[in-house]
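Asker: Quick check, what structure comes out for this input:
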Amino acid sequence: MNDSPLLSCDARQLGRSLRLWRSLRRLKQGAVALELGVSQTTVSRWESGLVAPSLDEQQALRRLMAARLDSAADFELGRLVERAPVPIHLICDLSHRLLAMSSARERHCRLPRAELIGRALWCYATPEIVAQEERLDALGWYEPQPAAVEFDTGAAVEQDMPILPSRMRWVRIQLSDGSFVRLTETIAMATGSEAAGAGA
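Answerer: Predicted structure coming up:
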């Protein structure tokens, strides 16, 4: 996975995400600081947006707050995605790690779903996906109840999880543990090609 575009585009938003994640778990800043090997003051500065975490700290925060489909309700969300009749998949919004994928999306992959689950998909991103990721903060993606984001992407077909020219929709969903996932759907093909899934 090429982390640099992902890590640079929303570093300060990690603090906001951390505050919410910590609040839902009723964790004090000191407990998080101890877990990450930093001071409580550093955690406070991240959460207030005064300081952005370093690249290593961003990676540690993403591991700490990674979305998991652990609760019954969240597990059922994953099952609904898998049963969807359209090309759709669910990723951790922080790490882009694949959590669930519909059969309609899997049909166009070079690897079976079982081999892709848990894999970070950022390495498959098209330039359009990278550009859209960099605009998320300005679009209010990290605010409560953000609007869905739609955009067009070009192709990246010579890879394990191909992307065809298409229109994509991203929806941000909060799981029961406070972490966030992104529902990624192909809503229209840009060409007359057979419908296929898209997105990183």
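Asker: drop to CA atoms for contacts and neighbour counts, all remaining ones
Answerer: OK.
Asker: buried set for the top helix by length along the chain?
Answerer: Secondary structure of the chain read by DSSP state H shows that its longest helix is helix 11-25. When burial is assessed from 16 or more other CA atoms under 10 Å, helix 11-25 yields the following buried residues: 11-19, 21-22.
Asker: this one as well, want them side by side:
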Amino acid sequence: MSAEPAVLQNSLGPSLRRWRMLNRVKQDVLAHELGVSQARVSRWESGQATPAGQHLLEITRMLRARPETAADRALVDLVAGSGAPVHLVCDLTHRLLAISPARTREWRAPVSEFLNLPLWRFASEGIRSAEASLAERGWYEPDSPDILFQTERADFPEMTIPESRIRISRLPLADGSFARLVREEPLPAA
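Answerer: Reported below is the predicted structural model:
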């Protein structure tokens, strides 16, 4: 069994640190649970090292979004019923958790082919650039701001990413994991 392929190495450390802080788990306690040293957990969080193998799998399982409670399912239902082009993904793995009908109009393949699978392979350069800047923009802080960025059009056989402004919001789920709400905003008038 392997870890989910869309775990972005640059987001794993900050996500682990934020999860640990919000759940009030000390590094040495987490280290003991994972069978590693506290120094290794510290290096993972700072990006000086990357977990691999079984450690990566365990951390991914711990951090990946699992909307299982009634409140989390209500969020999924709100997104799925929205009239706006919006979708919800796991913040760590970019797995699709929910999508609105307005967003599915941009897709040429059935939604069932994407649910619970990572969307990262469809990221435009604008999306990749925004992802690389999340840490410096405060995304992993306890009170993370919404991030607004512009992306160019990107065509794939399965879907089109339209030229648009995107607003992402990081939402905590009941189990301490995070989902990312992705919304389109109108482009500024020229």
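Asker: Overlay them and tell me the TM-score.
Answerer: The TM-score (TM-score structural alignment, normalised by the length of structure 2) is 0.83; 183 aligned residues with a CA RMSD of 2.8 Å.
Asker: name the helices or strands packed onto the longest helix of structure 1?
Answerer: Helices and strands touching helix 11-25 of structure 1, by 3 or more CA pairs under 8 Å, 6 or more residues apart in numbering; DSSP states H and E, are helix 40-48, helix 55-64.
Asker: Contacts for the last one next, please.
Answerer: In this structure, residues lying in contact with helix 55-64 of structure 1 by CA atoms under 8 Å, 6 or more residues apart in numbering are 7, 11, 14, 18, 36, 94-95.
Asker: likewise stretch 74-87 of structure 1?
Answerer: Contact with stretch 74-87 of structure 1 is made by 68-69, 88-90, 99-106, 175-176, 185-186, 195-198, as judged by CA under 8 Å, 6+ apart.
Asker: okay if I get the contacts of helix 55-64 of structure 1 as a markdown table plus distance to Gln145 of structure 1?
Answerer: Formatted as a markdown table, the contacts of helix 55-64 of structure 1 follow (distance: CA to CA, whole Å):
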| residue | distance to Gln145 of structure 1 |
| --- | --- |
| Leu7 | 23 |
| Ala11 | 20 |
| Leu14 | 17 |
| Leu18 | 17 |
| Leu36 | 28 |
| Leu94 | 17 |
| Ser95 | 20 |
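Asker: which residues touch the residue nearest to Ser44 of structure 1 when sequence neighbours are not counted?
Answerer: Among residues not flanking Ser44 of structure 1 along the chain, Gln29 sits closest, at 7.0 Å (CA to CA, 6 or more residues apart in numbering). Residues near Gln29 of structure 1 by CA under 8 Å, 6+ apart: 22, 40, 43-44.
Asker: I'd like the distance between Gln29 of structure 1 and Thr41 of structure 1.
Answerer: Gln29 of structure 1 is 8 Å from Thr41 of structure 1, where distance means CA to CA, to the nearest Å.
Asker: go on, Asp74 of structure 1?
Answerer: Distance from Asp74 of structure 1 to Thr41 of structure 1, by CA to CA: 33 Å.
Asker: that older thread, name the residues that touch the longest helix of structure 1?
Answerer: Taking CA under 8 Å, 6+ apart as the criterion, the residues outside helix 11-25 of structure 1 that touch it are 28-29, 32, 43, 46-49, 51-53, 58, 61, 65, 137, 142, 177-179.
Asker: next structured bit after that helix?
Answerer: Stepping forward along the backbone from helix 11-25 of structure 1, the first helix or strand reached (DSSP states H and E) is helix 29-36.
Asker: so how far is that following helix off the chain centroid?
Answerer: Relative to its chain's centre, helix 29-36 of structure 1 lies at 24 Å (CA atoms, centre = their mean, to the nearest Å).
Asker: before we move on, the earlier item: compare Asp74 and Thr41 of structure 1 and say which is more crowded by neighbours.
Answerer: A side-by-side neighbour count of Asp74 of structure 1 and Thr41, using other CA atoms under 10 Å, places Asp74 first with 17 against 12.
Asker: so the more buried one sits in a helix?
Answerer: Yes - the assignment for Asp74 of structure 1 by DSSP: H, G, I helix; E, B strand; the rest coil puts it in a helix.
Asker: which one in structure 2 is aligned with it?
Answerer: Under the alignment defined by TM-score structural alignment, Asp74 of structure 1 is paired with Asp72 of structure 2.
Asker: Could you measure from its match over to Leu88 of structure 2?
Answerer: Counting by CA to CA, the gap between Asp72 of structure 2 and Leu88 of structure 2 amounts to 11 Å.
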